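**Student:** Just to be clear, the model below is a prediction. Sequence and coordinates:
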Amino acid sequence: MKKTVYAALACLGLLTSAAQAQSVRQCATVDNLQAQLTADPAMAARRAAIEAQTQTYLANKANEAQRTNAVITIPVVVHVLYNTSAQNISDAQIQSQLDVLNQDYSKTNSDYTKAPAAFAGLVANVGIQFVLAKQTPTGAATTGIERKQTTKTSWGTDDQMKKASTGGLDAWNSSKYLNLWVCNLSGGVLGYAQFPGGPAATDGVVILTTAFGKGGSAVAPFNLGRTGTHEVGHWLNLNHIWGDDGTSCSGTDNVSDTPNQADENYGTPSYPQASCSNTSDMFMNYMDYVDDVAMYMFSTGQSSRMNALFASGGARVGLLTSVGGTAPGGGTTPTTPTYCASKGSSVGYEWVDLVQLGSINRSSAANAGYYDGTALGTTVAAGSAQTIYYSAGFASTAYTEYWKIYIDYNQDGDFTDAGELVASRSSNASTTLSSAFTVPSTAKNGKTRLRVVMSDNSATTSCGSYSYGETEDYSVTISGGLRTSESAKAALADYKLFPNPTSDVLNLVLPADHLAANVQVEVFDARGASMKQVRYDGSGLLEVQQLPAGVYTLRLTDGSTVVHQRFVKQ
């Protein structure tokens, strides 16, 4: 527990030399906040209101009970400002940062297991995922990346990079997108973020080019994407874990399960690291100042604090209804998306020798690093439990291999959306492995891509070349999920749901040729968790008074039609 973020202190004094600039972590988020509070006295009231909503959310234990895994998906736009070609970072480096965010915010990062026993039970799956935007605020198709060459050799922390009028790039609608600016920051600052409640035109996160993602321009010890994780944490209303209170041990970071600590930690500390009469600081927390390799967890309390932003009345609830992560047209026009290439450079030592899922059952020798098996396919039902089997072939020695298996559930041409990584594990055996997964009830009907990646490198993702191993692609057809044709809209129009919003009951009016008794109804919260307490009596009356206030999705199944419709519980 640490002092509130309102403390009028800078994150750190700024260092000057290039060597010093990369020696310790420096964040200017608190500096930025203080400047905004000075410029806009009304902002303090907005911040107080956000804190009050957060505390109300935390006080309702039912909110925590309804949490589930990785279901909030936030569209991201990356604004790249560069003076030199080295600063014009690649698409692959940008995707690596998204991959790190998705791992760190879903507890799928491989290093979370390093948490000491005292903190192991507090390591949290925040349940938030990030995807590059697929459409602009005006509805045009986009890669989610925009670039601008500038004559400026460096930028300060006064938000000039966020405005075209001062040489930068304007923010996209910050209620529907997370804006990330990547540029050459001055003074040794690695990044800074804007807390909820600040001006919409500058809302987002700024990260130093050499501290963004992995590979490319990223420089150790800040080359694992954790600056992004730290700064997005601020954007999601987390304070520094030590509370910016100097060494007084007297404040709070408004999180109950983070031990009170005297000050920030640097480098790669060894456990325990005691201060303020605690057993040890939680120095491996993403909101401390240690090197990238030494931070690998959010706490349960921090997770709840971030999730409060997406509850009814939350400061970032608008992101739940953003279509920024969906390709223009919403999939109503059948297209075959183009998928990124993925290939192992060498199969001289190991390769994929078995993939089995439903009617897909293929054993093989090496296939030059990639096999296109999309002519082979199987059908799986939305909401069904599945098990996929796979194994590695070795020329002689059985090396440790890292498996990642993806299904493009929303058929948008990538594997980066929430839940699309269906299996991730490592093994040094040639025996058949298996992974169980559940097809989301919101998966789109129709044919999509299954990708199996086996690599000797744990950092390998769904795209790009890697050293040793192999990628294989297959087809999967989803049944019983979201319909992707115009007939889905027609089916939705046939159903009526009122009153919406409601405080106690919903009336469901069916098409004339449908019987209420034949309809199955299920309600999901904004995170995708099924609300088992909702009762449907078969007559068209749905009792929802037991639900907390918020936005929910109603799934209707009548044997031939699956319809999803949102409603608001007041």
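**Tutor:** Nice, thanks for sending it over. Numbers count the residues shown, from 1 in each chain.

**Student:** Every contact and neighbour count from this point should use C-alpha atoms.
**Tutor:** Will do.

**Student:** on contacts alone, who are the packing partners of the top strand by length along the chain?
**Tutor:** The strand that spans the most residues within the chain, counting by DSSP state E, is strand 464-479. Applying 3 or more C-alpha pairs under 8 Å, 6 or more residues apart in numbering; DSSP states H and E, one finds that strand 464-479 contacts strand 342-346, strand 350-357, strand 370-381, strand 446-455.

**Student:** how about JSON lines for those, with mean neighbour count added?
**Tutor:** Formatted as JSON lines, the entries for those read as follows, by neighbours: other C-alpha atoms under 10 Å:
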{"stretch": "strand 342-346", "mean neighbour count": "20"}
{"stretch": "strand 350-357", "mean neighbour count": "23"}
{"stretch": "strand 370-381", "mean neighbour count": "16"}
{"stretch": "strand 446-455", "mean neighbour count": "23"}
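
**Student:** Tell me which of these lies nearest to Leu12.
**Tutor:** With C-alpha to C-alpha, the closest approach to Leu12 among the helices and strands packed on strand 464-479 belongs to strand 446-455: 40.2 Å.

**Student:** Second structure follows, compare the two:
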Amino acid sequence: MQFKALIASAFLATASASWSFNTTRLCGTPEPTQQQMRESLAMLEIERIALAKGHVKRQTSINVKTYFHVVASSNSLSGGYLTQAMLNDQLSVMNNAYGPHGISFSLVGSDWTVNANWAADGNEQAMKKALRKGTYSDLNIYFLGNLGGGLLGYCYFPTSSHSTGSTNFILDGCTILGQSVPGGNAAPYNLGGTATHEIGHWMNLYHTFQGGCAAPGDSVDDTPPEASAASGCPTGRDTCSGGGPDPIHNYMDYTDDACYTEFTSGQQARMYSAWSAYRS
């Protein structure tokens, strides 16, 4: 993935083999295309009409069938191997974050692969072609031993061009640094927040700092505009005048896992809009 490779190379010189509290969250999700942004703005207009009419309740809940793929360089934790207990803890974090919005994740299966090249994200398409399971409405998460360059993960926004076997279909899903799961060593990003953040992209949410202070920002009305990504947990940070404090506790910002606490009602509406448009 070209965008991911550019990020990784840019930070390779400063990345450390061990994680520390000074590490900045890095998400390698590609920027949304102009077409994807137009479609999100169209969803926003429909959501605004529904809100004005008082139609703000969820029409249904969403249950996402989920497949976990552990890809390690060896059978040891140091090689990126994760236990089923660690995966179960990650699943609990996901359900705790999305559950208040009527979205749940059901683990259908877990598998383990020892492949040093794949574990270093050396051949994304070949790995996913071999391991991917389910339909376009099913979530595949690949937990890799080392993404390189300090990268924590990346995912893909949904698209209407996803015929079975196509590149968009094969690549769909989320690639996550394995040590970011609960109990991993990627502190302060080892409480499971990376998977929660990346799944937000899979559900069609942009970063809260998308577009900076300029409209339409992240194309969601109730997330305050944010000039740039936040790090740590900077209480009171306000980088765009008139819009309110930055949404540092939002799962789609870049703050520490411990700072993450919320999605907004507008983001919830967007996830349901996107699910209906692309995945249901």
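**Tutor:** Done, it's in. Not measured: the values here are computed from a predicted model.

**Student:** what's the TM between chain one and chain two?
**Tutor:** TM-score for the superposed chains, counting by TM-score structural alignment, normalised by the length of the second structure: 0.82, backed by 258 aligned residues with a C-alpha RMSD of 2.8 Å.

**Student:** rewinding a little: can you lay out the helices and strands packed on strand 464-479 of the first structure as CSV showing distance to Ile128 of the first structure?
**Tutor:** Output for these, formatted as CSV (distance: least, C-alpha to C-alpha, whole Å):
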stretch, distance to Ile128 of the first structure
strand 342-346, 25
strand 350-357, 28
strand 370-381, 25
strand 446-455, 23
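
**Student:** Tell me how many other residues surround the aligned residue in the first structure for Thr223 of the second structure.
**Tutor:** When the first structure is aligned by TM-score structural alignment, Thr223 of the second structure is paired with Thr258. A count of nearby residues for Thr258 of the first structure, using other C-alpha atoms under 10 Å, gives 24.

**Student:** OK, contacts around Thr258 of the first structure?
**Tutor:** Met1, Ile241, Met282, Ser299, Gly301 (C-alpha atoms under 8 Å, 6 or more residues apart in numbering).

**Student:** Please apply the same query to Gly193 of the second structure.
**Tutor:** Val93, Ser180, Val181, Tyr251, Asp257, Tyr260.

**Student:** what's the counterpart of it in the first structure?
**Tutor:** In the first structure, Gly193 of the second structure lands on Arg226 (TM-score structural alignment).

**Student:** Give me the distance between that match and Leu376 of the first structure.
**Tutor:** Distance from Arg226 of the first structure to Leu376 of the first structure, counting by C-alpha to C-alpha, to the nearest Å: 39 Å.

**Student:** Over to Ser280 of the first structure?
**Tutor:** Taken as C-alpha to C-alpha, the span from Ser280 of the first structure to Leu376 of the first structure is 54 Å.

**Student:** Which ones among the contacts of Gly193 of the second structure map onto helices?
**Tutor:** Among those, the members falling in helices (DSSP state H) are Val93.

**Student:** dump the residue contacts of Thr159 of the second structure.
**Tutor:** By C-alpha under 8 Å, 6+ apart, the neighbours of Thr159 of the second structure are Gln36, Asn168, Tyr278.

**Student:** Can you classify the second one by secondary structure?
**Tutor:** For Asn168 of the second structure, the secondary-structure state derived from DSSP: H, G, I helix; E, B strand; the rest coil is helix.

**Student:** Please verify my assumption that it contacts Cys155.
**Tutor:** No. Under the criterion of C-alpha atoms under 8 Å, Asn168 of the second structure makes no contact with Cys155, lying 11.5 Å away.

**Student:** Neighbour count for the two, which is higher?
**Tutor:** Taking other C-alpha under 10 Å, Asn168 of the second structure and Cys155 do not tie; Cys155 has more neighbours (24 against 18).

**Student:** Quick one: residues contacting the aligned partner of the more buried one in the first structure.
**Tutor:** When the first structure is aligned by TM-score structural alignment, Cys155 of the second structure is paired with Ala193. Contact analysis of Ala193 of the first structure by C-alpha under 8 Å, 6+ apart lists Ala28, Thr29, Asn32, Asp203, Gly204, Val205, Val206, Glu231, Val232, His234, Trp235.

**Student:** Let's see that with 7 Å instead.
**Tutor:** Applying C-alpha atoms under 7 Å, 6 or more residues apart in numbering to Ala193 of the first structure gives the contacts Thr29, Gly204, Val205, Val206, Glu231, Val232, His234, Trp235.

**Student:** Lovely, talk soon.
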